[in-house]
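Engineer: compute the structure for the input listed below.
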Amino acid sequence: MVSPYAGPLAGPPGPRPAFQMPVACGERWQLGTYPGHDDFDVDFFPLDGESWGRPVLASFEGTVTMAGINGTLGGRTPADPDGPRGTGGGYWVKIAHEGRWETQYLHLLEPPLVSSGDRVARGQQIGKLGSTGNSGAPHLHYEQRRGWEKVETYFDGRPSGITTDDREYTTARVSKNC
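Structural biologist: You can find the predicted model right below:
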């Protein structure tokens, strides 16, 4: 179940929080996008080890505003990775951060580990990497928003380089979410 959070989001957006990658410290991940994905959307794939069930972490402290199901779940699981796709983002979490910033985390494996209204710390586990919703493989779909407008993601003060979906683009990064 998704429940709305009615927190104070009035006023102009403030400065960008010091977002970190939403994955464990020291891990190497591929960040990417592709044509038709939507501007500023970032998909995370681990470069080492198993994908299914990896911890998904809050990229900055904040308050959970949505936690539950976006669309339908489908049937892709570790036991049936080619099961039917669902719709939308599957299991997901949205977090409101200081200065009217938001982050979104989609395609989680299981129900989120947090609920609407929960305060989370940077680096706190909020879910597990999966392939629910309209997803073709286990990964994390991640977005940063200023107000309600999607913007380029920054991690550790550096831009991701993912700005449009005009072409396929990938880059590798090491998480500093320690």
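Engineer: when you work out contacts or count neighbours from here on, use the C-alpha atoms and nothing else.
Structural biologist: OK.
Engineer: residue 9 is in contact with residue 100, isn't it?
Structural biologist: Yes: using C-alpha atoms under 8 Å, residue 9 makes contact with residue 100 at a distance of 5.6 Å.
Engineer: in the protein, mark out all the strands, start to finish.
Structural biologist: Secondary structure of the chain (DSSP state E): strands located at 28-33, 42-46, 55-57, 62-72, 87-97, 101-108, 119-120, 125-128, 140-146, 149-151, 154-155, 158-159, 169-174.
Engineer: of those strands, which is nearest residue 19?
Structural biologist: strand 154-155 (5.3 Å; C-alpha to C-alpha).
Engineer: center of the chain, which residue is that?
Structural biologist: Geometric centre of the chain, nearest residue: residue 105, 2.5 Å, by C-alpha atoms, centre = their mean.
Engineer: and for residue 144, the neighbour number?
Structural biologist: The local packing of residue 144 (other C-alpha atoms under 10 Å) involves 25 other residues.
Engineer: do the same with the one 4 residues further on
Structural biologist: For residue 148, the number of neighbouring residues by other C-alpha under 10 Å comes to 12.
Engineer: from residue 38, how far out is it?
Structural biologist: 15 Å (C-alpha to C-alpha, to the nearest Å).
Engineer: contact partners for the residue nearest to the centre of the chain?
Structural biologist: 92, 93, 94, 140, 141, 142, 143 (C-alpha atoms under 8 Å, 6 or more residues apart in numbering).
Engineer: looking at those residues, spot the one nearest residue 69.
Structural biologist: Closest to residue 69, out of all of those and judged by C-alpha to C-alpha, is residue 92, at 6.0 Å.
Engineer: what's the neighbour count on that closest one?
Structural biologist: Neighbours of residue 92 (other C-alpha under 10 Å): 29.
Engineer: relative to residue 170, how far out is it?
Structural biologist: Taken as C-alpha to C-alpha, the span from residue 92 to residue 170 is 23 Å.
Engineer: here is a second sequence; please produce its structure as well for comparison:
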Amino acid sequence: MAFHYMRISAAFAVAFMGISLPAFAQTAGAPSLSMPLDCEMGRTCWVQNLVDIDTGPARVDPFCGAATFDTHKGTDIRVATIAEMKKGIDIKAMASGTVLGFRNDMDEALIVDGEGRAVVKGRECGNGLVIDHGNAWTTQMCHFAKGSVTVKKGERVGRGQVVGRMGLSGMTAFPHIHVTVRRGKGVVDPITGASVGRNCNPNASTSATLWDAAARTQVVAASSAVIKTGFSSAAVKGVDVIRDTVPTISTDGPLLFFANLINLKKGDRIDLVLKGPDGNVLVESKGKPMPAPKATWTTYTGRRGKPESGTYRGEVRLIRNDRVIDIKGANVTF
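Structural biologist: Prediction:
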């Protein structure tokens, strides 16, 4: 079947299912949406991308930030690494409804280059499904593991029912689930209730949110956060962190402490510190202000030479407007 969501319009609903979807712009009669994953926001999962509210070539999230990309039609909730994903992360229906269509047979791969993007062109959603919630409201969930979809077209599903498992099908540069909310043909941001084409607002109200009472405490904005820390004996790239292929630690050194962060804003700073077994600071790195927003960023600090016996600790601080907004650390023992 053809799933033509993610980067394009509601062509799947119109062409594949043979239905006509009227266009709406308000949230009247909208379903109340529960979390599609069992995770703790800010600790085991994070909001990477929001809806691109702008209809032009710019990328603008509903809060006038850059936590999106051009024509992005949904909310991306991610985990840090493929290893975390492989533990088995169930995807649940966010509200009751009827399955309009699904895909379940697409292979999985991490997309890191143009060749990979070409392979999934027109099928960016990968494996997933569309659920009709009534009153012309639908939700689409993407990037399921191959063969994990548990429901069929026309089947009734209940809120919280497991409908699949997170995977790497479609346009996946990191492990995540993509959620698109539509009323008719129009994409609606579930956090603010705003439809695509509305002006962004840095102080946008969430009073019209589609998330239910429990979910709205977790999905309130894009996550600016440290999502992974650790140690290595060589330079670390972001894709290494995602793939869990960070260079192993050598007892002969050098010793590097790394941090992987998401959704940095212009002016944000990253401070790193490495402490020795006696608690004294061995290396301290004061980051310069970010010259532009960064969707992801990997940084590290460390020292040459063979580490002495004992426990070393690395810490990272994400600083915005002179205030620490996230701090994480890791230990390693020789």
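Engineer: related to what we said a few turns ago, now which residue in structure 2 aligns to the residue nearest to the centre of structure 1?
Structural biologist: When structure 2 is aligned by TM-score structural alignment, the residue opposite residue 105 of structure 1 is residue 141.
Engineer: just give the nearest non-adjacent residue to that match, would you?
Structural biologist: residue 179 (4.7 Å; C-alpha to C-alpha, 6 or more residues apart in numbering).
Engineer: wait, what's in contact with that neighbour?
Structural biologist: 74, 75, 76, 139, 140, 141, 142.
Engineer: which part of structure 1 matches stretch 299-315 of structure 2?
Structural biologist: Using TM-score structural alignment, stretch 299-315 of structure 2 pairs with nothing in structure 1.
Engineer: now the end-to-end length of that stretch.
Structural biologist: So stretch 299-315 of structure 2: terminal residues 12 Å apart, C-alpha to C-alpha.
Engineer: also stretch 120-140 of structure 1?
Structural biologist: Span of stretch 120-140 of structure 1 from end to end, C-alpha to C-alpha: 19 Å.
Engineer: equivalent range in structure 2 for that stretch?
Structural biologist: With TM-score structural alignment as the criterion, stretch 120-140 of structure 1 aligns to 157-177.
Engineer: which of the residues in the matching stretch are buried?
Structural biologist: Buried residues in stretch 157-177 of structure 2, counted by 16 or more other C-alpha atoms under 10 Å: 157, 159-177.
Engineer: from residue 134 of structure 2, how far off is residue 28 of structure 2?
Structural biologist: 11 Å.
Engineer: who are the contact partners of the closest residue to residue 147 of structure 2 other than its chain neighbours?
Structural biologist: Computed as C-alpha to C-alpha, 6+ apart, the closest residue to residue 147 of structure 2 that is not its neighbour in sequence is residue 104, at 5.1 Å. For residue 104 of structure 2, the contact set (C-alpha under 8 Å, 6+ apart) comprises 127, 128, 144, 145, 146, 147, 148, 149.
Engineer: quick one: residue 104 of structure 2 from residue 78 of structure 2, how far?
Structural biologist: 20 Å.
Engineer: could you work out the end-to-end span of stretch 102-117 of structure 2 for me?
Structural biologist: 21 Å.
Engineer: ugh, typo on my part, it should be stretch 162-170 of structure 2
Structural biologist: 20 Å.
Engineer: likewise for stretch 141-150 of structure 1?
Structural biologist: Termini of stretch 141-150 of structure 1 sit 13 Å apart (C-alpha to C-alpha).
Engineer: flag every buried residue along that stretch.
Structural biologist: Across stretch 141-150 of structure 1, burial judged by 16+ other C-alpha under 10 Å covers 141, 142, 143, 144, 145, 146, 147, 150.
Engineer: in contact with the closest residue to residue 109 of structure 1 other than its chain neighbours, which residues?
Structural biologist: In this structure, residue 109 of structure 1 finds its nearest non-sequential neighbour in residue 130, 3.7 Å apart by C-alpha to C-alpha, 6+ apart. By C-alpha under 8 Å, 6+ apart, the residues touching residue 130 of structure 1 are 51, 52, 53, 77, 107, 108, 109, 110, 137, 138, 139, 140.
Engineer: what about residue 130 of structure 1, distance to residue 114 of structure 1?
Structural biologist: Relative to residue 114 of structure 1, and taking C-alpha to C-alpha, residue 130 of structure 1 is found at 16 Å.
Engineer: then residue 36 of structure 1?
Structural biologist: The value you get for residue 36 of structure 1 to residue 114 of structure 1, if C-alpha to C-alpha is used, is 30 Å.
Engineer: could you measure from residue 173 of structure 2 over to residue 135 of structure 2?
Structural biologist: Residue 173 of structure 2 sits 34 Å away from residue 135 of structure 2, going by C-alpha to C-alpha.
Engineer: I should have written residue 257 of structure 2 there, sorry.
Structural biologist: Residue 257 of structure 2 is 52 Å from residue 135 of structure 2, by C-alpha to C-alpha.
Engineer: ok, those two, which is more surrounded?
Structural biologist: Using other C-alpha under 10 Å as the criterion, residue 257 of structure 2 and residue 135 rank with residue 257 on top: 30 against 12.
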